[in-house]
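Participant: coords please:
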Amino acid sequence: MPVLASVTLRTRDAIKGIWREAAKFGAVGALAFVVDNGGYNLLVFGLPGGARGGPMSTSPVQASVLATAAAALFSWAGNRYWTYRHRHREKVAHELVLFLVANGVGLAITAGTIFASRHLLGLDSPLSDNTARVLGWVLATLFRFYAYRRYVFVAP
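Facilitator: Alright, predicted model coming up:
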């Protein structure tokens, strides 16, 4: 029985730790989502109620890349100094390179959903763009959570 109790306690503590980490990761991600989607919509569609589109209305994939890159920088700072503050590396440059690689894959996932929506399905409305971006964000977020834990912010 003591072995079972020990395993149960360790499992409970591990799950509690992952949930706490996932909650912080989610909070940083939610704010990064606002930066990303807000930036994208401003770049492509302009200010709400504006008569014309945004400055990148004819370049939605590039706008997606730019908005996602800005959100990634925000996310790195939030995750490094809050979510994973106890796990970050001594060599900031090495950590940042790994972070950027993981986010490059995430960026490709998000931009890929816009590309598929616009160029493969022929959809170009704000609803279809934002639906494609949300789908891309979900897929990219699952990948990033795994990559951050496994490769970027490793325990010292």
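Participant: From now on I want contacts and neighbour counts done on CA atoms only, so please keep to that.
Facilitator: Will do.
Participant: mind checking how far the residue nearest the centre of the chain is from Lys24?
Facilitator: Taking Cα atoms, centre = their mean, the centroid of the chain lies closest to Thr141, which sits 4.8 Å from it. When distance is defined by Cα to Cα, to the nearest Å, Thr141 is 13 Å away from Lys24.
Participant: How about Asp13?
Facilitator: Distance from Asp13 to Lys24, by Cα to Cα: 17 Å.
Participant: for this protein, which helix is longest?
Facilitator: Using DSSP state H to define each element, the chain has its longest helix at helix 2-45.
Participant: For that helix, name the packing helices and strands.
Facilitator: With contacts taken as 3 or more Cα pairs under 8 Å, 6 or more residues apart in numbering; DSSP states H and E, helix 2-45 sits against helix 60-78, helix 126-147.
Participant: Let's see this one next, to set against the first:
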Amino acid sequence: MLRRALRSWYRLHRIVREGLKFATVGSVGFIVDIGLFNLLLFAGGQGPLHDQPLLAKTLSVTAATIVTYAGHRLWTFRHRARVKLARGYPLFFLFNGLGLGIALACLGVSRYVLGLSGPLADNISANVVGLAIGTLFRYWAYRTWVFPAHPDADPRRRDPKAEPVHV
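Facilitator: All right, here's what the predicted structure looks like:
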């Protein structure tokens, strides 16, 4: 019973630690994303893409994706199995693309369905609502497919009498 409780505590501790790292790297990506998005749309009153918010969001997310892939591979998920770069990088971009789709859908509904525009409306729809939903999706997808657990780190595959694996 005590061993099971300790194993559960260890798993929870690992997930919380990994989640905090994910949030830290994501925060850097968020700064890149929101900074570039606002620069492209609103710099000097009317940014270079002031009339193209979906393109501005696509470019800002692409830049943030490059930054966060490096952070997640080298720090957040460094203890997890390494998939080949030729597989992991495209999967990472695919899931970021789906996360981008979530943010774009929120921005598109806000802008073109609800008729809300301007810095506050665009930022709330794309960078609060869309980003929150997209982040939950990406965390799940990265852990599942891009940075999977080591097969020997799965407690169901180990000897129940063995000591916990410290990663």
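Participant: Of Asp13 and Lys24 of the first structure, which one has the most company?
Facilitator: Lys24 (17 against 12; other Cα atoms under 10 Å).
Participant: What lines up with the more buried one in the second structure?
Facilitator: Taking TM-score structural alignment, Lys24 of the first structure has Lys21 as its aligned residue in the second structure.
Participant: How about Ala70 of the first structure?
Facilitator: By TM-score structural alignment, Ala70 of the first structure lines up with Ala63.
Participant: Alignment lookup: Asp124 of the first structure to the second structure.
Facilitator: Match for Asp124 of the first structure (TM-score structural alignment): Ser117.
Participant: now Gly38 of the first structure
Facilitator: Using TM-score structural alignment, Gly38 of the first structure pairs with Gly35 in the second structure.
Participant: can you tell me which residues contact that match?
Facilitator: Ser60 (Cα atoms under 8 Å, 6 or more residues apart in numbering).
Participant: same check, this time on the one 3 residues further on
Facilitator: Neighbouring residues of Asn38 of the second structure by Cα under 8 Å, 6+ apart: Gly47, Pro119.
Participant: hmm, 6 Å instead?
Facilitator: Applying Cα atoms under 6 Å, 6 or more residues apart in numbering to Asn38 of the second structure gives no contacts.
Participant: From Ile133 of the second structure, how far out is it?
Facilitator: 20 Å.
Participant: what sits up against stretch 143-156 of the first structure?
Facilitator: Arg87, His88, Glu95, Leu98, Phe99.
Participant: Measure how buried the first one is and give me the count.
Facilitator: Translated: Arg87 of the first structure. Arg87 of the first structure, neighbours per other Cα under 10 Å, totals 15.
Participant: same check, this time on the second one
Facilitator: The number of residues packed around His88 of the first structure, counting by other Cα under 10 Å, is 18.
Participant: now for Phe145 of the first structure: what does it line up with in the second structure?
Facilitator: Match for Phe145 of the first structure (TM-score structural alignment): Tyr139.
Participant: thought Ala103 of the second structure was touching Ile124?
Facilitator: No. The criterion here is Cα atoms under 6 Å, and Ala103 of the second structure misses it with Ile124 at 10.3 Å.
Participant: More neighbours: these two, which one.
Facilitator: Ala103 (27 against 15).
Participant: so how far is Tyr10 of the second structure from that one?
Facilitator: 34 Å.
Participant: contacting residues around the nearest residue to Val32 of the second structure once chain neighbours are set aside?
Facilitator: Counting by Cα to Cα, 6 or more residues apart in numbering, Ala64 is the residue found nearest to Val32 of the second structure once chain neighbours are left out, at 5.5 Å. Ala64 of the second structure sits next to Gly29, Val32, Asp33 when contact means Cα under 6 Å, 6+ apart.
Participant: Perfect, that will be all.
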